[in-house]
Every structure is written in C-alpha cells, then in structure tokens.
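S.K.: Dropping the sequence and predicted coords here.
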Amino acid sequence: METSPIERQTLRILFLASEPTNAGKLRLGNELQEVRNRLSTNSFFELKDRQAVKPDDVLQTILNYKPHIVHFAGHGQETGEICFEDEKGNSKVIPPDALASLFKLVNEYVKCVLINACYSEIQAKAISQFVPIVIGTKKEISDSAAIKFSTGFYTALDPDLSQKSLLKAFDSGCISIRFENLPEHLTPIIIEGLPEVRFSSEVDTAFLSIARPQGKVFDALIKGLSLTGKRMGVSDDIVLKILGEKITKMKLHSEGIEEYEKYLKDILRDEYPLSETSQLALLQLQNGLELTNEDVTGIKDKILSNKDNLTTAEKWYDRGNGQRTIGNIDKAIEYFSLAIEKDSDYSAAYYERGDCYDMKGNFDLAISDFTKAIEYNNKWEVLSNLRSAYFSRARAYHAIKTDDKDKRNELLNLSLADWNKTLELKSDQPEGFYGRGLVYIDLNKLTEAIDDFKKSYDLAPKDERKQSYILALSRCYYMLGQNDESSNWMKLYKGSKELSIDAFED
C-alpha cells in the first residue's frame, strides 16, 4: 500500500490582521514578521496573510486558501466581539455566534483557530463547537505578550497538525510570555472542541498518511482510531459513523483523482497545450469530482512536468490522429507537421498529413507527402504502411482535374503505376482493383476495367460494397454497347432504389 508520511503534508496558515483607525494602535506588522521568521525555516509550513480585513473578506479568503490554522490578530471587545474594519477603515464588530457559524462551513480543513485579541474567550468557545482546537484570551492582553505568544506558539508547532502538537505549541506560547517576565502567561486559553469534533479532526489527520483505504496498515489505523474515539468519550455509534463517512469520502476522493488523471491524459493525447475548451471541461470535471485546486495542481504537475515526453514525434502524431477523428483537419495537419519537425523521416506522419490534405482537396500537397512517406519508408504506424501510401497517392493523382489532355494522361498513368504497385504489395484487395478499374475507364481501356471490377466483385467480403462494383461493370458493358450484359449486371444491383441501364444515358 502506498503511504506518505504525515510530516510531508504542507500546513497552511492564514494570518488575518485588522486594525481599525478608530481603535488603539497595535504592532500587528511586528507580530506577522515574527510568525514569518519562525515558519521560514520549515518548508512544510505555508503562510498567507491578509491585512485590513473586512467581515466579507473572512469567508472568501478562507474558502480560497483552505487553511489548516486561522490566526486572527487585532482588537476584541469585553463582550466577546472581534473587531474587523468597514469600508472606511473604522471598527465593525461581528457577534460571536455569527463568526462561529462561518467555521461550521470550513471545519473540513480548519483544525485550529488562534484569536490573538483581547477578551476573545467568548468567541473561542463559540467556534469550538465546530473546530477541534481554539485559542483565545481570558481578558485584555498587551501587544508585547500577544507577540511573544505567537512567537512561542509557532516555534514549537509541528507540521503534523495533530492535537498533541497544537497543545504543545500553546504551552510554548505561554512559556515565551513568562520568559519576558510578563504577567500575562495565564491570559491565553485553549479550548478543546466537542469530543466528536476532535475525533473527526483526529481521523482527518491520521488519514493524511494513507493513500488508499485498504490493506493491513489501514486496518491497524482504523483499530487505533476506534480506541482513540472511545478514550475521547465518543460513543461507539458515533465513532463508526465518523469512520464510515471519512472512509467513503476518502475512497471517492481517491477514485476522483484517478478519474481526473485519466481524462487529462486522454485529452493530452489529442491536444497540447490544453485549449480553453479543454480547460473549461476539466474545471467542470474537477467540480463534479469535488477535487480541490491543490489536488488538480498535483495531478498536472506530475503529468505536465516532463514536457519533453509530451512533445515527442509520436505524441504529436497521436494528437494528429485524435484531431482528425473529431473532424478538426487543420489542427490535425498542425500536429502531424510538429511530428515531422521532431522526426523528419517519419513516414506515418507524412502519410497522415497527406491524407488530411487529400480530405481538403489539396491534392498536390497530398501527393508530396505521400511521396515522402514512400521514399523514406520508415516508422510506419498501425493505421498506415507502404501499400496505403501508394493506394492514397494513386487516388490523389486520379482526383486532379485539368483541361490539359497531355497533363491529364500523365496523371492517369502515374495513378495507374501506383495502383499496380499497390496490388503488387497486396493482391487480394478489392478496392485496389476498383481504383485501377476507374483509371482504365478514363484511359478508355474498358476491357481491362471490366477485368478489374470483376476481381473486385469476387473479392468483396460484404454484399453492400459489391453494389459499387456491379454498377461499374454494368456501366462498362453499356459503354461497350453490350446492353444485354449491362442489364444482366444491373439486375444484381440491390441499392436504395431500383435502377436500369437507362440511368447511364445521363
């Protein structure tokens, strides 16, 4: 079973600062700098800050960043409200229950809230309904003590996000205040959430180390978590319910990762770089699978990091075929051209690009590419080979229209030579005889055309394909004036509507 150590998870910390102009001056910049200094030595911490926070900013910032720890620095009132800023920079308070309800929406990832403001105990207790660890203050706290608490807290914090680590960090913060001989080391207070909230958080933390919910190691983990839940005072029913929900969610998440990765690889087989349409489709897929931006970034980093592997001649060739399949011929030509740039003697790429030019009616370019494919005769793919190149070039020569009789005869003879080579390489292909028969008609060699059409008829595996050969035979006999023989062949025709040889008069 794949595992990844818990300590390798990036612990995201969101520092929210609010200092209304009509409130006392605080040294919030100093506090932020101290926090940044303590975290900068450990690459498993990621810090984001937001200044002059307004009430509307809080939820949006948390939803966007998805932090594990939310740190608020600013003013608090004796009645428990936290002071944010309004549009003019003045103080605007939010009732404790209102701010607490916000964390009900984000407790899937927020595991600790630190309110480094005066009189924040009431607010901390309200939030603890939804978050496992909340830190506040019992009363007023000085700027110096608040900064020292933050310094000590982040000095001791481990990136494993465990409740044990958070409790240790809290004790370290209080000790840092004491080391400065400040009398406020008992002012900070730590409040543990409801048992089921703390247990749910413990499960989340433990699951960070498991890639898939299966195997003996996972069984041992579940047993340990069940015992932990009981020790926390959570009933057996609630333990089973929480574990069941988390396991189901983990399975769905794992399947979602695999599903997204599969679709991304499939799309990259058809195009690179990703078009705007594909990016929108992948965004819709991400939302449908309930994957985070972090999930998707990890998948894309893994797949897109090796750009050399994404831009090989073979990959461009595959994308060309993918685009042609969906009818995007110009894009297919672009990709086949990139394949040729990477590998100048890639016969299959020349052949497929030539086929695209043929589909657009640009027969001169098609013939040029078919000729290069034949000359190099190297690196063919499943859908192409030397015979198919002669076959396609024969059709392209025949398809060119010109009023110059000499030029027309030259093209017909070039086509005839390629049909001969095609049949030399594979003598049992009805389409080869049929194509050569059509050239014989234009060269006024009707007897030879009849011989080829009869071979096509005899070799054709499906009755519906024989209908084209029947019409060709009937037409040739009609052109020779052998109306009875023409009629006999026409009687075999089983098309969508009944025909007679009179149709050839048109």
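M.R.: Structure received.
S.K.: going forward, measure contacts between C-alpha atoms and count neighbours the same way
M.R.: Noted.
S.K.: any idea which helix or strand comes after the strand or helix carrying residue 269?
M.R.: Using DSSP states H and E, residue 269 falls within helix 236-270. Once helix 236-270 ends, the next helix or strand along the chain (criterion: DSSP H and E) is helix 276-289.
S.K.: Show me what counts as buried in that next one.
M.R.: For helix 276-289, a neighbour-count test (16 or more other C-alpha atoms under 10 Å) marks 282, 285-286, 289 as buried.
S.K.: now the helix or strand following it against helix 236-270, angle please.
M.R.: Stepping forward along the backbone from helix 276-289, the first helix or strand reached (DSSP H and E) is helix 293-304. Here helix 293-304 points in a direction 40 degrees away from that of helix 236-270 (axes from the mean of the first three to the mean of the last three C-alpha atoms, to 10 degrees).
S.K.: ok, structure two:
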Amino acid sequence: MPLTRLELRARITRLLRSDADLDSFAGDFFPEASGRFTDGMDRVRKTNILLDYADPEVLAKQLRLLERSPKAAAKPAEDGPIKLLYLASNPTSMDQLDLTREARRIADRLRGGKPRRVNEIEIVPRWAVRRSELQRLLLEEDPHVLHFSGHGSGRARLLFEDDGGNIAPLEAKSFVSLIGILKHRLQLVVLNACDTEPLAGALVRHVACAVGMRRAIGDEAAATFAETFYEALSFGEPIGAAFRLALIALEISPIREEQTPVLRFKRGVDADKRKLKR
C-alpha cells in the first residue's frame, strides 16, 4: 500500500534530522524540488516542497533505502536536544490566557546555567493551534515532550481553535488515540489546562508520564509550575522530583495552587527514577 503524504512527512522528519541532511537528500535524488529551496527557508517549507515535487513512490523507495542503510542505522538516537513542543490555543470566546508570557518564561529558564545542564531542551512554540493541525504538528516535530497550554473542559476535552478562532473541542478518546499512534519519541505530556486530570490518567496507557490539572489553574500558577518543572528536567532531575520541585515553587509563592497539578505515570514506571532521554 502506498505511503500517505503524512506518513512520508513522518519518515522525512525521522530520517533526515538536520537541514543539511534534508538538503543533501533532495539534491541527490530530487533536483527539481531542491532547486526551489532558498537560503534561510525553514525546514517545514522545504519538506512541503519535497512532498509537492517528488514522485511519492520514488520518494518512499529512497526513504526506505535510507532507513536500511548502515549510515542511518548507525545514527545515534541521542543526537540533538530534547524537543518540547509547546502548543498554545486560546479561542476568542474564552477567557484570554497569557500564553506568550508562559512560553517566554519557560524559554528564559532553559537558557541559563548551561555548563551544568544535563539536558538541552529546545522549546518549539506553536500559536493559535487548530484542532485540524494537531496530527501534522506531531508528525513534523516528533517531540520528546508535548505541552498543551489553553483551556480544558469538565468532560476531559481540550479546547482547540477552528479557522475562525472559535472553540473546536477535541474529545479525550480522539486525543488519546492520536497520541497512541504518534507517540514515537514522546515520553511526557503536560496539560497546563483546567480539568485535565482524567485525560492525563488516560494518556499513560501510551506514554511514561503525564501531568494534568485537578481544577482550574490561574495564569501565574501555570507559568510558575511549567518554568520550574522544565528547568529541573533540564538539570537531569527525574520526572517525579521535577514535579515535586514545581509544587514547592507553587507552595512558597503567594498563589498557593500546589494542590492543582497531578502527575500520572504508566504502570511499571518509577517516576522517581525516570528521566527524560533523547
């Protein structure tokens, strides 16, 4: 059965990890596509051009050959940083959250103290995320950590946007199924949104650990939790210890929302020993 465009995109992301790899591959096998690449063009655009101009059957064949080659097999999985895909969704009809500030605070905390950091964590923010593009983003980015900031509902749904910025709910069953198929390198999911504890519990059928919220959480508490949690992970703390450090940060702050976040983990996983890995 021929590979779909989404499946081809996923293989390109997995096998051609650097811009140099993508440029070289396109130049060697698909010069028509490569000739349309320009200096400074981002990776997503290059991938789209390759998918548009390459014969799908030939592209699939070359990717399979690359996958079987000794060079591809020998490529260490630990190359590159740990990728944190930060999804922000803020439908216009809902209370507006300060998600830009949260993402900036996380990024700032991941910059300092580099000589002592065990893990380089790269935050990849995506704004005004629509329900319809979630699958594509997971395929393109293949993250180690998935972070959702926005609104949840009492029925364990995440509230994404549609093309007009209106509410587009994603049912828990659909989200869990999507993660089950596209988990690949995914080790941790953080749902920085109200009433997401049940969803976190369902997700650990597929990923090692997930964080959800028992109830509504304020902007300041959400940002404080996230920046402390990811900073601790970047210094090599296990997920369980990083979670407790983030709770302490809430406990000693004026907001006192330390009872809101909850950590769930897969059966057989010891969160006090489990660390992020590339």
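M.R.: Thanks, I have it. What you see is a predicted model, and the numbers here were worked out from it, not measured in a lab.
S.K.: so what number do they get for TM-score?
M.R.: The TM-score (TM-score structural alignment, normalised by the length of structure 2) is 0.65; 198 aligned residues with a C-alpha RMSD of 2.7 Å.
S.K.: picking that back up, quick check: of the buried residues of helix 276-289 of structure 1, which lies closest to residue 223 of structure 1?
M.R.: residue 289 (29.1 Å; C-alpha to C-alpha).
S.K.: What sits closest to that closest one if chain neighbours are left out?
M.R.: Spatially, and ignoring its direct neighbours in sequence, residue 289 of structure 1 is nearest to residue 256 (5.4 Å; C-alpha to C-alpha, 6 or more residues apart in numbering).
S.K.: What is the burial count for the one you found?
M.R.: Look at residue 256 of structure 1: counted by other C-alpha atoms under 10 Å, it has 19 neighbours.
S.K.: With residue 476 of structure 1 instead?
M.R.: Counted with other C-alpha under 10 Å, residue 476 of structure 1 comes out at 25.
S.K.: same check, this time on residue 293 of structure 1
M.R.: For residue 293 of structure 1, using other C-alpha under 10 Å, the count is 15.
S.K.: same thing with residue 359 of structure 1?
M.R.: Neighbour tally, residue 359 of structure 1, other C-alpha under 10 Å: 13.
S.K.: and the gap between it and residue 18 of structure 1?
M.R.: 66 Å (C-alpha to C-alpha, to the nearest Å).
S.K.: for residue 90 of structure 1, same thing?
M.R.: Relative to residue 18 of structure 1, residue 90 of structure 1 is positioned 10 Å away (C-alpha to C-alpha).
S.K.: which one of these two has more residues nearby?
M.R.: Using other C-alpha under 10 Å, the more surrounded residue of residue 90 of structure 1 and residue 18 is residue 18, with 22 against 16.
S.K.: Tell me who's in contact with the closest residue to the more buried one other than its chain neighbours.
M.R.: Excluding its sequence neighbours, the residue lying closest to residue 18 of structure 1 (C-alpha to C-alpha, 6+ apart) is residue 52, at 4.6 Å. Residue 52 of structure 1 makes contact with 17-20, 84-85, 89 under the criterion C-alpha atoms under 8 Å, 6 or more residues apart in numbering.
S.K.: Who wins on neighbours among those residues?
M.R.: Of those, with other C-alpha under 10 Å as the count, residue 84 tops at 26 neighbours.
S.K.: Contact partners for residue 260 of structure 2?
M.R.: Residue 260 of structure 2 sits next to 213-217 when contact means C-alpha under 8 Å, 6+ apart.
S.K.: what does it align to in structure 1?
M.R.: Using TM-score structural alignment, the equivalent of residue 260 of structure 2 in structure 1 is residue 187.
S.K.: So residue 154 of structure 2, which state does it fall into?
M.R.: Reducing the assignment at residue 154 of structure 2 to three states with DSSP: H, G, I helix; E, B strand; the rest coil gives coil.
S.K.: dump the residue contacts of residue 273 of structure 2.
M.R.: For residue 273 of structure 2, the contact set (C-alpha under 8 Å, 6+ apart) comprises 238-240.
S.K.: How about residue 390 of structure 1?
M.R.: Here residue 390 of structure 1 is in contact with 370, 374, 418-419, 421-422 (C-alpha under 8 Å, 6+ apart).
S.K.: quick revisit: so where is the helix holding residue 269 of structure 1 in structure 2?
M.R.: So helix 236-270 of structure 1 sits over no part of structure 2, by TM-score structural alignment.
S.K.: Next, the angle from that helix to helix 276-289.
M.R.: Interaxial angle, helix 236-270 of structure 1 versus helix 276-289 (the same axes, to 10 degrees): 170 degrees.
S.K.: Please name every helix or strand in contact with helix 236-270 of structure 1.
M.R.: Where contact means 3 or more C-alpha pairs under 8 Å, 6 or more residues apart in numbering; DSSP states H and E, helix 236-270 of structure 1 is packed against helix 195-207, helix 216-231, helix 276-289, helix 293-304, helix 313-325.
S.K.: Highest mean neighbour count out of these?
M.R.: The highest mean neighbour count among these, using mean count of other C-alpha atoms under 10 Å, belongs to helix 313-325: a mean of 23.
S.K.: Buried ones in the helix or strand just after it, by neighbour count?
M.R.: Using DSSP H and E, the helix or strand that directly follows helix 313-325 of structure 1 along the chain is helix 329-342. Across helix 329-342 of structure 1, burial judged by 16+ other C-alpha under 10 Å covers 329-340.
S.K.: Read off where helix 329-342 of structure 1 ends up in structure 2.
M.R.: Aligned by TM-score structural alignment, helix 329-342 of structure 1 falls on no residue of structure 2.
S.K.: Residues in contact with that helix: which ones?
M.R.: With C-alpha under 8 Å, 6+ apart, helix 329-342 of structure 1 has contacts from 312-317, 319-324, 346, 349-350, 352-353, 356-357.
S.K.: Let's see that with 7 Å instead.
M.R.: Outside helix 329-342 of structure 1, the residues within contact range by C-alpha atoms under 7 Å, 6 or more residues apart in numbering are 312-314, 316-317, 319-321, 323-324, 346, 349, 353, 356.
S.K.: Structure 1: strands as residue ranges?
M.R.: Here structure 1 has its strands, by DSSP state E, at 11-17, 45-50, 69-73, 82-85, 91-94, 112-116, 133-137, 188-192.
S.K.: Would you indicate which residues of the second one are buried?
M.R.: By neighbour count on 16+ other C-alpha under 10 Å, the buried set for strand 45-50 of structure 1 is 45-47, 49.
S.K.: And for the counterpart of residue 228 of structure 2 in structure 1, the neighbour number?
M.R.: Following TM-score structural alignment, the counterpart assigned to residue 228 of structure 2 within structure 1 is residue 152. Neighbours of residue 152 of structure 1 under the rule other C-alpha under 10 Å: 22.
S.K.: any idea how far residue 152 of structure 1 is from residue 31 of structure 1?
M.R.: For residue 152 of structure 1, the distance to residue 31 of structure 1 - C-alpha to C-alpha - is 11 Å.
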